[in-house]
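Q: Here is the input, now give the coordinates:
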Amino acid sequence: MYDLKQKEVINVKDCKRLGFVGDVDFDIKTGCMLALIVPGPGCICGFLGREKEYVIPFCDICQVGNDIILVDLKEKENTEKVKC
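A: Take a look at the predicted model:
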């Protein structure tokens, strides 16, 4: 988990930097990773929480490298909006 938090997530669709891994969703019964959770940019310099977070299903992860994780993210389908 700690190793994943040091990696930057990049969307291969538009080469957009999404941020760094904030959390990982696991299936507690099987121990399999279900999704990566990447916090979005902060609202008003980070004072009022986050604008949105990216929930990236495991099947959308293309490649995990030494420094980055490449994902094929369909932004409208896989993002969760959080109001500031």
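Q: all contacts plus neighbour counts: C-alpha atoms, from now on.
A: Noted.
Q: the helices in this structure, which residues?
A: 2-5, 75-78 (DSSP state H).
Q: where's P41 relative to V55, distance?
A: 14 Å (C-alpha to C-alpha, to the nearest Å).
Q: Compare these two and say which is more crowded by neighbours.
A: Taking other C-alpha atoms under 10 Å, P41 and V55 do not tie; V55 has more neighbours (21 against 15).
Q: okay but that one is in contact with K81, surely?
A: No: V55 is beyond contact range of K81, at 10.4 Å (criterion: C-alpha atoms under 8 Å).
Q: Go through the helices of the chain and pick out the most buried.
A: When the helices of the chain are scored by mean count of other C-alpha atoms under 10 Å, the highest mean neighbour count falls to helix 2-5 (a mean of 14).
Q: One more, please, to line up against the first structure:
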Amino acid sequence: MCRTSDLKKKEVINLHDGRRLGFVSDVEINMEDGRLEAIIIPGPGRIFKMIGKDDEVVIPWDHISKIGDDIIFVDMDERFMRKYFD
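A: Model prediction:
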């Protein structure tokens, strides 16, 4: 079992290109059925989750490949990466 607070300590890495995307800052939970819908990481250019762009990158649960002890692997395609990280 994993708590949402444990997820915030994990770095998110894209398996598609090996890019480090950042650390989980928040999660989206479906309150009707209690399921985790997505993880959220600060957009590029944000420092300390406060300064810079206030874009957040929402990664849907179905794009999460594996959750390890320290890392969350996601599989995001090139279109997604260009939209948020280029």
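Q: What is the burial count for the aligned partner of K74 of the first structure in the second structure?
A: Matched by TM-score structural alignment, K74 of the first structure corresponds to D77 in the second structure. Using other C-alpha under 10 Å as the criterion, D77 of the second structure is surrounded by 13 other residues.
Q: so how far is D6 of the second structure from the closest residue to D77 of the second structure other than its chain neighbours?
A: Nearest non-adjacent residue to D77 of the second structure, counting by C-alpha to C-alpha, 6 or more residues apart in numbering: H16, 6.4 Å away. In this view, H16 of the second structure and D6 of the second structure are 24 Å apart by C-alpha to C-alpha.
Q: How many residues are close by the aligned partner of M33 of the first structure in the second structure?
A: Correspondence of M33 of the first structure to the second structure, assessed by TM-score structural alignment: L36. By other C-alpha under 10 Å, the residues close to L36 of the second structure number 14.
Q: Check L48 of the first structure too.
A: When neighbours are counted by other C-alpha under 10 Å, L48 of the first structure registers 11.
Q: close enough to count as contact, it and G42?
A: Yes: using C-alpha under 8 Å, L48 of the first structure is in contact with G42, at 7.4 Å.
Q: circling back to that earlier point, N14 of the second structure versus the nearest residue to the match of M33 of the first structure once chain neighbours are set aside, what's the distance?
A: Counting by C-alpha to C-alpha, 6+ apart, I29 is the residue found nearest to L36 of the second structure once chain neighbours are left out, at 4.5 Å. With distances taken as C-alpha to C-alpha, I29 of the second structure is found 22 Å from N14 of the second structure.
Q: higher neighbour count, these two?
A: Per other C-alpha under 10 Å, whichever of I29 of the second structure and N14 has more neighbours is N14, with 19 against 13.
Q: Once you drop chain neighbours, what's closest to that one?
A: V74 (4.9 Å).
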